[in-house]
Structures are given as structure tokens and as C-alpha cells.
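J.: okay, predicted coordinates and the sequence, questions at the end:
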Amino acid sequence: MADVEFTRDGHVAHIRLNRPQGLNAITQEMDDLLFEAWTMINDDADIWCAVLSAEGEKGFCIGADVSGGAERKTRMALGGGLTGIGGPLVTLKKPLIAAVQGFCVGGGFELAMCADIIVAADTAQFGLPETKVGIIGECGVVHRAMRQLPYHIAMAMILTGERIKADAAERFGLVNEVVPFAELAAATQKWTDKINAASPLANQAAKAAALGRLGHPLEVALMTRFEPIEQYAESADKQEGEAAGAARRKPVWTGR
């Protein structure tokens, strides 16, 4: 079986890290497979959202596999380009849910923070061990941590290398939900159902707008016109939403 598994269930794409013997540390081959997965998801209009998960209870992902040396053979960013660490950034247009358990540290923590929603098992631990072991380089994980956690929490994690558990991550707003490990898949499924109850095109336009001006002042964001939103105004889903509202029924989205 591949170290990265790609499957589909209706309008949901499932990407599963499948190297539990290495705590799902990402090899170059896995990077290539992840890049292919993100590309397929972006290009397929019938995929409305994606779930990133991992095999094994002990670890979601501990980052890049450095067993063969720290030097990477290509300029592809970690996680198939999703993190932007070490190479060009790949932007996933569809909503992404990360289902996290066990160790989620270093580049694995970065990969989880690339998701739009994080569902964590109560076994999950999040951390940035780089400074504790004397490693610091192209470290995008610190920048995401500073933007997704309170200042003092993020800095404490960066400067000490200490991990935070799932309940603390939920309290700090890093994760959306914490459940027992046995319920992780079911809880994640509920989130995909909630996402796909909305218009997929509206979700994609909203995500593009929200992230496209995240680092800009509010005044700039408010004055920006977003092409995906303008395109959505002419879509069949927009018409279906209006028709369903008028008829007081649930809309039937097509993603077109």
C-alpha cells in the first residue's frame, strides 16, 4: 500500500498518511503523492472538501523524514507544497479538515495548521521541538503558530519545545473539537457533512476571499473585489440557492 492513500467518498476526498512505523514522517515520495492529491482535488469540480488523516494511534505526523539527511532533493515545499516550507506554496481551493491524533509536531504541526478545521483526538499533542533539539531553518511552523495561537502560548511553545495537549489546544482556539480517538473518524465525518450542506462554490469563494486578504488591513480587504465571488454570482448554485429559498426547501448543490 502507498505511504499516502487517496480515496473518494461522494464529494469528499480522503488523503491518509500511511507510514505509522515512522510516525508518518513525510518522505520525498510522500511529498510527490501529496502534491498529486492536492492537484486532483483542486482540478475536480465534484470534490467539495477534503480530509487529511493519518494511520496509527501514536502519531499524526512528526514532520519531514530526515533519516537520510536533512537536505531535501527538490524545492517542493513540505506536505506536497501545502506548507510553503522549503519551496513554492500550493494553495488548496477546497475546504480542508485535518483529523489529528497522537504526536503532531514540527512539520506535522505545520501541516495540520494548513487545514481550515482541525478535529483532534484526546490523544493529540501539538509541538514545535526545533529549538529544543537545536534545529532551526526554513521554519514556517513558527509563523503559523504565531497567527493561530495567542502570543504567549505560541512563544512558549517555540522557545521551550514543550507540547500542548488536545484540551489546551481546544481552549486556545487551535482545534475545533476534541473527541476520544475511537470517535475521530465519525466526528470528522460530521464536519464534512456540515461543510457539504453549504454551496461548494460559495465555500471556495469565501475561503479564497478570507485567506486572500488575511494579512492586509481591514480597509484594504473591504475594498477588494474577489473574482471567485463575482464568478459565483453567475453560477447554477447561486440560482439554486435562490430557488430553494423561495420554495422553502433544502438546496441541491451541483458545484457548478
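T.: Perfect, I can see it now.
J.: only C-alpha atoms for contact and neighbour calcs from this point on.
T.: Will do.
J.: how many neighbouring residues does A121 have?
T.: A count of nearby residues for A121, using other C-alpha atoms under 10 Å, gives 25.
J.: do a quick rundown of the strands in the chain.
T.: Secondary structure of the chain (DSSP state E): strands located at 4-9, 12-17, 49-54, 59-61, 96-100, 103-105, 117-121, 125-127, 164-165, 177-179.
J.: okay, the ones you listed in CSV with distance to T39 next?
T.: As requested, the strands of the chain are exported to CSV (distance: least, C-alpha to C-alpha, whole Å):
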stretch, distance to T39
strand 4-9, 12
strand 12-17, 12
strand 49-54, 12
strand 59-61, 21
strand 96-100, 13
strand 103-105, 24
strand 117-121, 20
strand 125-127, 27
strand 164-165, 32
strand 177-179, 28
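J.: adding another structure so you can compare the two:
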Amino acid sequence: MALIQKNLVDRVGTITLDNRKSHNALSGELIGDVLRAMDELLKDEARVLVLRAPAGAKVWSAGHDVKELPTDGRDPLTYNDPLRQVIRTIQEVPVPVIAMVEGSVWGGACEVVLCCDIIVAAEGSSFAMTPAKLGVPYDIAGVLNFMQRIDLPIAKELLFTAQPISAERALDVGFVNHVVPIAELETATAELAAQIGRNSPLAIALLKEQLRVLSTATPLTPEGFERIQSLRRKIYDSADYREGLRSFFEKRPPVFQGK
């Protein structure tokens, strides 16, 4: 687990994303390390999991590793994609997962944070949902996660503008649970985790699963699903998609033609 650190103290398991040279980009390797750490901590009877970046990090995570996006028109965010796997695991593990956020959070990492059960953010941290800026279509499960967690007008603003919002505004719109001074971030998170850890783990496991099942009880017609899939395929076959990737690696603003 070269890209993360994990520890367990008083049944609170902490997973620290620790690939600073890539700004904790969510590569398949890093996500694999996170999934293994979660499994090991649960086997060691952790009652709460905390997902964080190293203290002092300027970037919590840069999001989906753009270097791993396909250039052949293949849809990367399918059911078995590493990003989808870690998000499902966070949602389905029978213990609460707390995101402890310091620094900026980009792209797919926003969904990872959003799918945690509780979010504690430091003052000065920020969140930006950037697929539209790269010309990359976001998958239907991810969009649904945004709709379920925050109000639809806010979700639209985040997705359409691809601009960051501050932790303070994120608190106002219900994106995060708590915003605290950076010097108090670890203490506030530890106190919250300890409070949860003193409660019945069986009751909490049931409550978390009830909330997950009820919140995902959203019908989708086959026709609607097929239409969304056809639009996604159109993007992956487009010149704009290729331009988005080129502009990222060339470190310049993209010029989209809508083709």
C-alpha cells in the first residue's frame, strides 16, 4: 500500500491518501490500496472510517487520474471502474465513513467525498466538479449521487460551471456537515468519530443500509437509460473529447467546438 497510510486507534480506522507527487489522483493503484485498507480495517473491527489527505495538503485529491482516461472512445466510468468501485464500497460498508477535507477537491474526488456519510472540512478548502471543463461525460450513477446529496440547482451550478466553491458556501448549501478552523480539523473529526464509535455498531449498520436503500429508490425507464448512454457514446466519439484531453496535458484552456 505504497500510495496510502492506514492506522487504527480506539476502533477508528484512518486511511490517508499519500501520493503527493500526483496530488492524490484517483488512479487504479491508489484506489486499490484504499479498498484493501478498508477491508483490513473492517476485519480489525473498526467502527468508523476516516478518509483524509496528509496534514498540510494543498490538494485533498485531484480527482480521476486523467492519464488513465481512454483515448479510443471507450467509456471509462462503467460499473467495474475503480472510481465506481470505491464509491460503492464507501456507500455499502456497514460503518460510517467520515471525509476529513483539507485543501482542494477536484472532479471525481468530489463524488468520493460526497458519498462519505459525514464531511468535515477545514476553512479554506474547496470543491470543484470539473468534467465539463475537460469535455468528459460524467456517469449516471455519479450524477444521481449529486442529486441525492445536494439540491438540484446547486448540483447544476457545480456541474455546469466546473468552478470551485468554498467550504463555507458548501456548508451553506448542505454539501458538507461542518467547517472548522484548520487547527481544529483533526480534533473535531476525532471527537465526531469517537461519539459514533460509542453507539451500537449493529444499529448504525442497519441505519446506514436503510438510508442507502431508500435514497437510491429512484426509477429509470429503459428508454431513458438508453438515451443517456447514446449521448455519452457521442461524447466519447467526439473531437471535443480529444480536445479536452489534449488541452489538459498541454496545460492550456480547451477550445470546444461542440463537435
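T.: Good, I have the coordinates. Since this is a predicted model, take the numbers as computed values, not measurements.
J.: quick one, which of the strands of the first structure is nearest to E227 of the first structure?
T.: strand 49-54 (20.2 Å; C-alpha to C-alpha).
J.: what residues in the second structure pair up with that closest one?
T.: Strand 49-54 of the first structure corresponds to residues 48-53 of the second structure when matched by TM-score structural alignment.
J.: now the matching stretch, how far from the centre of its chain.
T.: 12 Å (C-alpha atoms, centre = their mean, to the nearest Å).
J.: and for stretch 227-236 of the first structure?
T.: In terms of C-alpha atoms, centre = their mean, the centre of stretch 227-236 of the first structure is found 24 Å from the chain centre.
J.: how about stretch 97-111 of the first structure?
T.: How far stretch 97-111 of the first structure lies from its chain's middle: 9 Å, per C-alpha atoms, centre = their mean.
J.: quick revisit: pick the most deeply packed of the strands of the first structure.
T.: strand 59-61 (a mean of 31; mean count of other C-alpha atoms under 10 Å).
J.: the helices in the second structure, which residues?
T.: 28-43, 82-92, 108-114, 131-134, 140-149, 152-161, 167-172, 185-197, 201-215, 222-236, 239-250 (DSSP state H).
J.: wait, Y79 of the second structure touches Q85, no?
T.: Yes: using C-alpha atoms under 8 Å, Y79 of the second structure is in contact with Q85, at 7.4 Å.
J.: the two: which is more packed in?
T.: Q85 (17 against 12).
J.: how about that one, what's its partner in the first structure?
T.: Using TM-score structural alignment, Q85 of the second structure sits opposite G81 in the first structure.
J.: quick one: its match and L92 touch, right?
T.: No: between G81 of the first structure and L92 there is no contact under C-alpha under 8 Å: 9.7 Å.
J.: if we can go back for a sec, Q239 of the first structure: which of the strands of the first structure is closest?
T.: Nearest to Q239 of the first structure, of these and by C-alpha to C-alpha, is strand 49-54 at 21.3 Å.
J.: now the closest one on the second structure. Mean distance?
T.: Following the fit onto the second structure, the mean deviation recorded for strand 49-54 of the first structure is 0.5 Å by mean C-alpha distance after the TM-score superposition for the first structure.
J.: helices and strands around that strand, which ones?
T.: strand 12-17, strand 59-61, strand 96-100, helix 184-196 (3 or more C-alpha pairs under 8 Å, 6 or more residues apart in numbering; DSSP states H and E).
J.: quick one on the thing from earlier: in contact with the match of Q85 of the second structure, which residues are there?
T.: D31, F35, G87, P88, L89, V90 (C-alpha atoms under 8 Å, 6 or more residues apart in numbering).
J.: fine by me, thanks again.
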